[in-house]
Each structure stands twice: as structure tokens, then as C-alpha cells.
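[1] Sequence and predicted structure below; questions after.
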Amino acid sequence: MNETPRGSFGYRVQRAFTRVLVTLLVLGMAGAVAFLLAKLNARTFTLELYDGQLVVMKGRMLPWGAVPYQPGDARMADTYAPIPLEGQTVTNLLAEQFTERDELDRALFPVLETLAKPRIASDEPQAVERGVYYLRRAERLAGLSEEQRTRLKGMLAEVAYYQARQKLDEARKLITEAMTQLKLASEGDNRHSRSATQMLSKVGAPTQALDQALAEAVHTLSAPRAKETVEPPAETPPAAPPAPGAVITDSDTQARPPELDATGRDAGGPP
């Protein structure tokens, strides 16, 4: 086999071609590695603490870097929005990386649970509202484990009474407002006055009864029960001794126990 002599034009061309080929292979491999790293980084979720809020970050389509997570579905935007920690510490989460959104959901649930629990147990309406907000966010996390779903269901059941009471109160206000508007429409000279009058005559009495029932349910039946005080039984005063010279009847004798002497015998009986 003939070898190209060194220093010839053919040798230089062959060497240059080999270098170009090796360079292209190296660049291709580097590009493939960079592409794989970018794909992996784009699937990675991290959590960062910024201005007292826990921010969900998602990797860029680059080997490094991340931006705040913006879900493609606008309905999920509030689910992964920054979480106000309100003094809660989450240092253990800041060093973790999540390659799947389900893993992220399972990591976010304890944070929302800790924020919701003390608030839904409060007696202040504003605190309960805040707790319900955190529960609603936790409810939209699709990747929760079965244990977490059970805990979430328990908290939702605990707050269901408050929500029902609030909806009943809102319904009462809406009904009152509707009746006021019907009355205003019936008194005016317009094309709807006759229909408004008919509606008032039809629903006036039932609506008034419903309003009273709702008011009782919201403001009376749902009020905390007063503590019941148990009064001790009254003591029966001892019977007064008979007056001197009074006649003792049979009924008095039966009612009073026999008197005993020092030996334990009946003092009033035969010796």
C-alpha cells in the first residue's frame, strides 16, 4: 500500500481532513451531551426562598439556569404561585431537586398543610378563609400520595361546616336583596311591575319563612352552646323534735327511727 509522503500536498490535505473530522465528532458529542443536559434541566423543579415566599422554579432549556414556573394551563397558575410562608421554615426543601411534577406536589403538600391546619381551627373568619385558601391550593396538586389525600380529605371535612354556614348566610343575603328589588319593581310604573307583583304574592310568605329559618340556622343553631351547670341536690332538713306536751301519733312513730340506748336496745321498748 502506497503511503503519502510527508510534506506533500496530499499528506497535508489528509491531515487537515482528519483534524476537521475529529473536531466535528468532538463538537457533535459535546452538542449531544449539552442537549441531554438541557433536556434534563428543563424537567427539573427546584424551590427558592424569595422575600418570605416559597417560589417554584423550573429549569431552562439550557444545561443550567431556572425561571419561576409558569404552567401551560392557566387554571393551574395559582396552584404553583409563590407561597407566603408566614414564618414557616422550609430550609430542607431548598436543597432538593425534583425531576417530576408529582415529586414536587408531594413536597409542597406538607408546606400547605402546615399553613392551613392552625387557620381552619381558628374562630376568626379571616383566619379560616386563609386556611381554606391553602387547602384549595393543596387540593389541586395532582401528584399527592394516598396518605396525603387522606389527610387532605380530613381537613376539608373539618372546614366543611364553616363553608356551609357561610354559604347559608350568603344565600340569606341574596334572597333579601332579591325581594327588595322585586318590591321596588312592583311599585314602579313599568312593564315588569305586574310580573313583580305576582312574584311577590307567590314567594313572599315562603321566602319570609326561609329567611327566618336561615337566620336561625346561621346565628342561633350555629352559636356555641352555653356550658350547662349541674346544681347539687337540695339537702332535706332534719325533722324538728316534737314540742313538749305534744301528742305523738302512729305516723310520727313510723317516720322516726327508734331511739337506742347505750347497749343498742330500743330505749322506748320493754326491758
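    Done, it's in.

[2] Going by C-alpha atoms from here, please, whenever you check contacts or count neighbours.
    Will do.

[3] Give me the distance between residue 52 and residue 83.
    When distance is defined by CA to CA, to the nearest Å, residue 52 is 9 Å away from residue 83.

[4] more crowded one of those two?
    residue 83 (21 against 14; other CA atoms under 10 Å).

[5] correct me, but that one touches residue 54?
    Yes. Applying CA atoms under 8 Å as the test, residue 83 and residue 54 come out as touching, 5.0 Å apart.

[6] Tell me where the stretch 1-150 of the chain has strands.
    Ranges of strands in the stretch 1-150 of the chain, per DSSP state E, counting those that start in this stretch, are 45-50, 53-59, 66-68, 83-84, 97-98.

[7] Take the ones you listed and write them to CSV, including distance to residue 178.
    Converted to CSV, the strands of the stretch 1-150 of the chain look like this (distance: least, CA to CA, whole Å):
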stretch, distance to residue 178
strand 45-50, 47
strand 53-59, 42
strand 66-68, 45
strand 83-84, 39
strand 97-98, 52
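
[8] And here is the other one:
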Amino acid sequence: MNGNPQQGFGSWAMRALTRLVVTLLVLAMAGAVVFLLSQLNARTFTLEVESNHLLVMKGRMLPWGAVPFRPSDPGLADTYAPIPLEGHDVPRSVLEQRYTERDELDRALFSQLEALARPRIASDEPRRVERGVYYLRRAERLTGLSEEQRTSLKQMLAEVAYYQARQKMDDARKLIAEALAQLKLAAGADTRHARSANQMLTEVGPAADKLEEALRNAVHTLSTPPSQEPPAAPPGTGTPPTPPVPGPAALDGGSGPP
């Protein structure tokens, strides 16, 4: 009779130990799942629109939640800084997508930067073109682009290269004109640099004038569309014949010899 209580206690202890082990296993598995989900979320990027800016969000080290992506590397921080949208509508599919790799994120960002840049670099307004160049510079920083996107970026950079070259030539012309004006001012004044200014004007003045004129012509004449030529005459219409010059008989009233 003394063995029954001991056997009952042993069975109870075994069941309690089994429950404890099962509970610990369940908690360990749950912890492992939470840890794996947290790691997966921490490697996930999303895009979000806030205050008319496109923000790159990075998952927290939790199964859910995200914060703005702020890399410690200054180069990466500039690459993934908020993008001003200037009224551009980001497709809902882009905002709902979760990006587990940086390459996927770069391609999604490029699609929006391209949509912002194209209409601006095609504009004739210098300020809009400058904004387009800004978006292209942002796109150049992205390293995970596809081959098609790289080709598109090169084409857009080529389109805007003409504008940039024209702007730099105009800036150079203005600098040359300003330098010549300052040399003339210094040469005409009674200062210790007057002689040197005169020598510089004599040496580089004619060439600088020609260069300034060439730059002016390139920027303001050669870069404008060619003037339209007058329309050609319709076929079959030549120059009207010249009327005959009246002879002496006609001048005498048509009277012949008596």
C-alpha cells in the first residue's frame, strides 16, 4: 500500500516534467519564429509618401514596423534621402511592394526618378531642366539598376548634356566679359597694377574678344533653330517674261516713211 502514493507522485512528476518540456519547446519555437520574422523585417525596405516626399523605410528588428532609412555612410545617406515629388503621383503598387534586396529597391526608385526627370529635361525652361538634372544625378547614385534602366539613364544624360554644355559656354562668356571689363578698369586707373593690366589687355585682349564673340554666337545664334526659308514658287510658275522695249517706230507714234 505504501507503493501506490509513490507511484502516483512519480506519474504526476513525469506529466509535469513533460508539460514543462513541451511548454519550453513551444516557447523556444515561438521565440525562434519571432526572431526570424524580426530578421526578415529588418532586411525589408518599403516606400512611403509623406509631405510630398518619397521616403525609403527600413524594417525594425521586430516582426512588424518600419522607420525612415538613415544609413551611417554619408554616400548612402545621400542616395536614399527623401525624394521631392513636386506633385508626382507614385503608383499604389510601388508603395505596397516590399523589397527584400537593395537592387529591387534601386529599380523601384529609378522608375520614379525617371518619371520625374523626363518631362523636365525636355522642357525649354532652364529652371525645369535644372530640376531634371537633379533627378538624374539622384538616379546615377543607384547601383542596382537593370541593363534597360542603365540604357535609359544614359539616353537621358545624353539629352541633357547639350543643355549643360550650352550653359557652361554662356557662363564662360560672361566670365571673360567680366574679366575684360575689370582689366580695362584697372588699366585706366592710376594704380600700381595699371601697367600690368595694360600689358594683359594688349596680350590677351584681341583673342579674348574673339573668344567671347564666338561663344556668344554659339550660345545665342547656332543653338537656335534655323530660320525658315521663304516657300518655293509653285511648279509651273516661272519668272514672268520681260516686256519688249518699244522700238523707234513706236516712239514716233507708229508713222512710217512717207
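    Cool, the structure landed. Fair warning: this is a prediction, and the values are worked out from it, not measured in the lab.

[9] Next, the TM-score between them, please.
    In this superposition the chains share a TM-score of 0.77, using TM-score structural alignment, normalised by the length of the second structure; 241 aligned residues with a CA RMSD of 3.4 Å.

[10] Deepest-packed of the strands of the stretch 1-150 of the first structure, please.
    Mean neighbours per residue, mean count of other CA atoms under 10 Å, is largest over the strands of the stretch 1-150 of the first structure for strand 53-59, with a mean of 21.

[11] Give me the contact list for that strand.
    With contact meaning CA atoms under 8 Å, 6 or more residues apart in numbering, strand 53-59 of the first structure is reached by 41-49, 65-69, 80-85.

[12] Stretch 137-155 of the second structure now?
    Contacting residues not belonging to stretch 137-155 of the second structure are listed as 79, 102-107, 109-110, 113-114, 136 [CA under 8 Å, 6+ apart].

[13] first vs last residue of that stretch, how far apart are they?
    Between the start and the finish of stretch 137-155 of the second structure there is a gap of 13 Å, counting by CA to CA.

[14] what does stretch 64-80 of the second structure give?
    The first and final residues of stretch 64-80 of the second structure sit 21 Å from each other (CA to CA).

[15] Need the contact partners of it.
    By CA under 8 Å, 6+ apart, the residues outside stretch 64-80 of the second structure that reach it are 38, 41, 55-60, 81, 138, 141-142.

[16] Kindly report the same for stretch 212-232 of the second structure.
    In this structure, residues lying in contact with stretch 212-232 of the second structure by CA under 8 Å, 6+ apart are 166, 169-170, 172-173, 176-177.

[17] For it, buried residues please.
    Buried residues in stretch 212-232 of the second structure, counted by 16 or more other CA atoms under 10 Å: 212, 215-216, 219.

[18] Give me the buried positions along stretch 151-158 of the second structure.
    Residues of stretch 151-158 of the second structure classed as buried under the neighbour-count rule (16+ other CA under 10 Å) are 153, 156-157.

[19] Kindly present those as CSV, with separate columns for distance to residue 184 of the second structure.
    Listed next are those as CSV, based on distance: CA to CA, whole Å:
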residue, distance to residue 184 of the second structure
153, 46
156, 43
157, 40
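
[20] coming back round to it: out of the contacts of stretch 64-80 of the second structure, what pair is the most spread apart?
    Comparing all pairs in these by CA to CA, the longest separation belongs to 38 and 138, at 30.5 Å.

[21] how would you label the nearest residue to residue 207 of the first structure once chain neighbours are set aside: helix, strand or coil?
    Distance criterion CA to CA, 6 or more residues apart in numbering; nearest residue to residue 207 of the first structure, sequence neighbours excluded, is residue 175 at 7.6 Å. Under the three-state scheme (DSSP: H, G, I helix; E, B strand; the rest coil), the conformation of residue 175 of the first structure reads as helix.

[22] Number of residues surrounding the alignment partner in the second structure of residue 175 of the first structure?
    Aligned by TM-score structural alignment, residue 175 of the first structure pairs with residue 176 of the second structure. Residue 176 of the second structure has 16 neighbouring residues, counting by other CA under 10 Å.

[23] Residue 137 of the second structure now?
    The number of residues packed near residue 137 of the second structure is 16, by other CA under 10 Å.

[24] for residue 29 of the second structure, same thing?
    Residue 29 of the second structure sits with 12 neighbouring residues when counted by other CA under 10 Å.

[25] contacting residues for it?
    With contacts defined as CA under 8 Å, 6+ apart, residue 29 of the second structure is in contact with no residue.

[26] Just the helices from the stretch 151-258 of the second structure, written as ranges.
    For the stretch 151-258 of the second structure, helices defined by DSSP state H, counting those that start in this stretch occupy the ranges 194-217, 248-251.

[27] Return the mean post-superposition distance for the first one against the first structure.
    In this overlay with the first structure, the average offset of helix 194-217 of the second structure from its partner residues is 3.6 Å by mean CA distance after the TM-score superposition for the first structure.

[28] list the buried ones in that helix?
    Neighbour-count burial for helix 194-217 of the second structure, counted by 16+ other CA under 10 Å, picks out 194, 197-198, 201, 205, 208, 211-212, 215-216.

[29] Could I get those residues in CSV, plus columns for distance to residue 161 of the second structure?
    Below are these laid out as CSV (distance: CA to CA, whole Å):
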residue, distance to residue 161 of the second structure
194, 41
197, 36
198, 38
201, 34
205, 30
208, 25
211, 22
212, 21
215, 17
216, 19
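
[30] for those, which one is nearest residue 26 of the second structure?
    The shortest separation between residue 26 of the second structure and any of the buried residues of helix 194-217 of the second structure is 78.8 Å, and it belongs to residue 215 (by CA to CA).

[31] Aligned to the closest one, what sits in the first structure?
    Per TM-score structural alignment, residue 215 of the second structure is aligned with residue 214.

[32] thinking again about what came up before, give the intersection of the neighbour lists for residue 83 and residue 54 of the first structure.
    Among the neighbours of residue 83 of the first structure, none is also in contact with residue 54 (CA under 8 Å, 6+ apart).

[33] So residue 52 of the second structure versus residue 67 of the second structure, what's the distance?
    As defined by CA to CA, residue 52 of the second structure lies at a distance of 17 Å from residue 67 of the second structure.

[34] What's the local residue count around residue 173 of the first structure?
    Neighbour number of residue 173 of the first structure under other CA under 10 Å is 14.

[35] any idea how far residue 179 of the first structure is from it?
    The value you get for residue 173 of the first structure to residue 179 of the first structure, if CA to CA is used, is 10 Å.

[36] could you pull out the helices for the stretch 1-150 of the first structure?
    Assigned by DSSP H, counting those that start in this stretch, the helices in the stretch 1-150 of the first structure fall at 9-42, 101-120, 125-139, 146-187.

[37] The third one vs the second structure, mean deviation?
    Its aligned residues in the second structure lie a mean 1.3 Å from helix 125-139 of the first structure after superposition (mean CA distance after the TM-score superposition for the first structure).

[38] Okay, buried residues for that helix please.
    Taking 16+ other CA under 10 Å as the criterion, helix 125-139 of the first structure shows 127-129, 131-139 as buried.
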